[in-house]
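S.K.: Below: sequence and its predicted model.
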Amino acid sequence: MKPSNLSGLLVLLAAMTLAACGGTEEAVASKPVPVNFQSGDECHVCGMVISGFPGPKGEAITEKEHQVHKFCSTKDMFAWVLQPENINREHTLYVHDMAQSEWTEPDDTDLIDARDAFYVAGSNRMGAMGPTLASFASRDSAEAFASEYGGNVLKFSEVTLGHLNSPMPASDSGELLMESMDHSRMDSMHTEQ
């Protein structure tokens, strides 16, 4: 084989190798899309049925197996994420952007990357299990929510187990949760009939 043909063949092989590697890197770099919440889905932490409860929900898609773990609240999602066996893993995490979604029935088209979100801890708005962390795509939306409902704005990396164990704010928020649950039960009863 002539030297010019050999170098042409080597250039072609190098280009094919780079193209093959580039495709692999793209596949690895892309993250899984969020999975909609379905009627009957149960919380991975507490086992409660997720639908019918107010406030933002969360989900984790495991990095290796791509298993989807759904959570009835952002609080339960963080309780799972902050466990020693999960804290350093790069799971794909999603939460509802509550600036775009109704508090009583979050819309799955409003799921955002949980690591990029801002959270309000300590507000008087209740989620599925009582106090929860309200999630937002922008700091401005989180601050507006905190001005109206109380609480502190945090980035994902600032949320600790202490924020999850904080006591219920002093207000009639327990009544708000019960009222929201009653409306959800009434809606489901009408649907079943």
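M.R.: Done, it's in. Note that the structure is a prediction, hence the values are computed from the model and not measured. Numbering: from 1, shown residues only.
S.K.: For the rest of this, base every contact and every neighbour count on C-alpha atoms.
M.R.: Noted.
S.K.: List the residues that contact the residue lying closest to residue 100 once chain neighbours are set aside.
M.R.: Among residues not flanking residue 100 along the chain, residue 110 sits closest, at 6.4 Å (C-alpha to C-alpha, 6 or more residues apart in numbering). Contact analysis of residue 110 by C-alpha atoms under 8 Å, 6 or more residues apart in numbering lists 96-98, 100-101.
S.K.: With residue 51 instead?
M.R.: 37-41, 72.
S.K.: Weed out the non-buried ones from those residues.
M.R.: Buried by 16 or more other C-alpha atoms under 10 Å: 37, 41, 72, out of these.
S.K.: which one of these is nearest residue 177?
M.R.: Residue 177 has its nearest neighbour among the buried ones among the contacts of residue 51 in residue 72, at 14.0 Å by C-alpha to C-alpha.
S.K.: circling back: tell me which two in the contacts of residue 110 are the farthest apart.
M.R.: 96 and 100 (8.3 Å).
S.K.: Please identify which of those two sits among more neighbours.
M.R.: residue 96 (30 against 15; other C-alpha atoms under 10 Å).
S.K.: this is the other structure I want to compare:
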Amino acid sequence: MKMKISILFSMIFLFTTITAIPVFAGDLLRCVRCGMIVSKNPTWEGRMQKPDEEPIVFCAPKCLLLTSPADKDHDEAQLQLKDYYSTNFVDATQAWYVGGSDVMGPMGPDLIPFADKKSAEEFMAEHHGKTLYRYSELTLARLKEILPMKHHKKHKEKALDGSERCARCGMIIAKHPKWEGRMHKKGEERVLFCAPRCLLMTNPADQDSSGTKLKLRDYYSTNLIDARAAWFVAGSDVMGPMGPDLIPFADKKSAKEFMDEHHGKALYRYSELTLERLKEILPMKHNKKKHHEKQ
């Protein structure tokens, strides 16, 4: 009898070991624009890669293209989307796009990318596509005409559930809640960040983010404040979740008190925090910690 019980427990252990499915950080990476989990629709994934930085992921062509339209300065960023047929990554700036087809993306109507014109035209004929575009034609104004914005209202999440990850680096937000940052565009889902540096590197002062609300938590009160109106202390002895960071405050007095106490080196307003300045202030090596799976 004891032997039977032992065998039974061994079989149960073996079964649970074999069937256990590991959950990688990459499986929970969310689109930096709308917050959708990218791995739910992997064939639609888009990526933006800036020199010496982690890749930023998107759930669909429309999210990448609306973030990086043809008339925007991409600051040497490489843009990649998956060819609809092969699902291989292709250079988004060299791709052919079919608009108005009967194929829906994760966020509704979308521009369907192809590596070559022939494949795009075959798809158009089969799926009733209306127009063929090159990336150079896809300005922000044109994209807003082509792609209905209402689809971005889906997937809105009311509260953190403990598994939310930083849209830039993949760190779990709930591990360091007082460092949380938020980006919210009208009619779209909020996007979350684990630290000021991740929000600021995604939304530097010299990037057009009109119509977007940026919020960070005041270091002392931990209340969410307008990041554009905040005062930031650099070079202090206080480390954020990702290492050295810019510490935000709602008022100048609190920022100066913090500087004196924690040996801060400089005080900045948001308007001074261009991408170039941020790269000087914040060592990039901290953004290379492996919080998500690379594939």
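M.R.: That came in fine, so what should we check first? What you see is a predicted model; the values in this text were computed from it and never measured.
S.K.: Which of the buried ones among the contacts of residue 51 of the first structure sits closest to residue 168 of the first structure?
M.R.: Closest approach between these and residue 168 of the first structure, by C-alpha to C-alpha: residue 72, at 17.6 Å.
S.K.: how many other residues sit next to the closest residue to that closest one other than its chain neighbours?
M.R.: Leaving aside its chain neighbours, residue 72 of the first structure sits nearest to residue 50 (4.7 Å; criterion: C-alpha to C-alpha, 6+ apart). If you count neighbours by other C-alpha under 10 Å, residue 50 of the first structure ends up with 22.
S.K.: try the one 10 residues further on
M.R.: Using other C-alpha under 10 Å as the criterion, residue 60 of the first structure is surrounded by 24 other residues.
S.K.: if I read this right, it contacts residue 72, doesn't it?
M.R.: No. With contact defined as C-alpha atoms under 8 Å, residue 60 of the first structure does not reach residue 72; the gap is 11.9 Å.
S.K.: what range in the second structure does the helix ranked longest in the first structure sit on?
M.R.: Secondary structure of the first structure read by DSSP state H shows that its longest helix is helix 3-29. With TM-score structural alignment applied, helix 3-29 of the first structure matches no range in the second structure.
S.K.: Against which helices or strands is that helix packed?
M.R.: If you count contacts as 3 or more C-alpha pairs under 8 Å, 6 or more residues apart in numbering; DSSP states H and E, helix 3-29 of the first structure packs onto no helix or strand.
S.K.: in a strand, that's where residue 55 of the first structure is, yeah?
M.R.: No. Read with DSSP: H, G, I helix; E, B strand; the rest coil, residue 55 of the first structure is coil and lies in no strand.
S.K.: tally of neighbours for it?
M.R.: Other residues close to residue 55 of the first structure by other C-alpha under 10 Å number 28.
S.K.: Tell me the spacing between the residue nearest to it when sequence neighbours are not counted and residue 186 of the first structure.
M.R.: Nearest non-adjacent residue to residue 55 of the first structure, counting by C-alpha to C-alpha, 6+ apart: residue 127, 4.4 Å away. Distance of residue 127 of the first structure to residue 186 of the first structure, computed by C-alpha to C-alpha, to the nearest Å: 18 Å.
S.K.: who's more crowded, those two?
M.R.: residue 127 (25 against 12).
S.K.: What are the buried residues along stretch 161-177 of the first structure?
M.R.: The neighbour-count check on stretch 161-177 of the first structure (16+ other C-alpha under 10 Å) flags 163-164, 168-169, 173-174, 176-177 as buried.
S.K.: nearest to residue 81 of the first structure, of these?
M.R.: So of these, ranked by how close each gets to residue 81 of the first structure (C-alpha to C-alpha), first place is residue 164, at 11.8 Å.
S.K.: I'd say the closest one and residue 73 touch.
M.R.: No. Judged on C-alpha under 8 Å, residue 164 of the first structure makes no contact with residue 73 at a distance of 11.0 Å.
S.K.: Residue 69 of the first structure: what secondary structure?
M.R.: strand.
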